[in-house]
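Peer 1: can't give you the sequence, but here's the structure:
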């Protein structure tokens, strides 16, 4: 999926949220979209979160 296609889908989602839910609902959609974007970047390996996550230690 190209970035232009993804941008179009996001734009349509924001437009629908604004048209049917108002400006506040659009901001909620924007916030949730940004969270999903960051999670996707982490899962793709583009963002390194290892410094924020404690190391796993095995206790015996």
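Peer 2: That came through, no problem. Small disclaimer: the values here were computed from a predicted structure and weren't measured.
Peer 1: please count neighbours and contacts with C-alpha atoms only from this point.
Peer 2: Fine.
Peer 1: all helices of this structure, in order?
Peer 2: Along the chain, the stretches classed as helices by DSSP state H are 3-21, 23-44.
Peer 1: make TSV from the ones you listed and add distance to residue 52 to it.
Peer 2: Output for the helices of the chain, formatted as TSV (distance: least, C-alpha to C-alpha, whole Å):
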stretch	distance to residue 52
helix 3-21	29
helix 23-44	12
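Peer 1: next one for the comparison:
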């Protein structure tokens, strides 16, 4: 599925949540969407678990 279509569906879901549920529902849908995006990227193999838990370089 094209990213534009996925973005369209995500925007529509956020709009419905904001309209019918208020700002709290809007934030909940946005947060769960972001978590789902990260999990999807992980399952597709685009991300590795070490990306989030690896210590940062402190040389800078």
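Peer 2: Now that the structure is in, tell me what you want to look at. Just so it is clear, the model here is predicted, and its values are computed rather than measured.
Peer 1: ok so, going back, now render the helices of structure 1 as JSON lines, adding mean neighbour count and distance to residue 50 of structure 1.
Peer 2: JSON lines is the format used below for the helices of structure 1 (neighbours: other C-alpha atoms under 10 Å; distance: least, C-alpha to C-alpha, whole Å):
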{"stretch": "helix 3-21", "mean neighbour count": "13", "distance to residue 50 of structure 1": "27"}
{"stretch": "helix 23-44", "mean neighbour count": "13", "distance to residue 50 of structure 1": "10"}
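Peer 1: wait, which of these is closest to residue 51 of structure 1?
Peer 2: Judged by C-alpha to C-alpha, the one of those that comes nearest to residue 51 of structure 1 is helix 23-44, at 12.8 Å.
Peer 1: average offset of the closest one relative to structure 2?
Peer 2: The superposed helix 23-44 of structure 1 is, by mean C-alpha distance after the TM-score superposition for structure 1, a mean 0.5 Å from where its aligned residues fall in structure 2.
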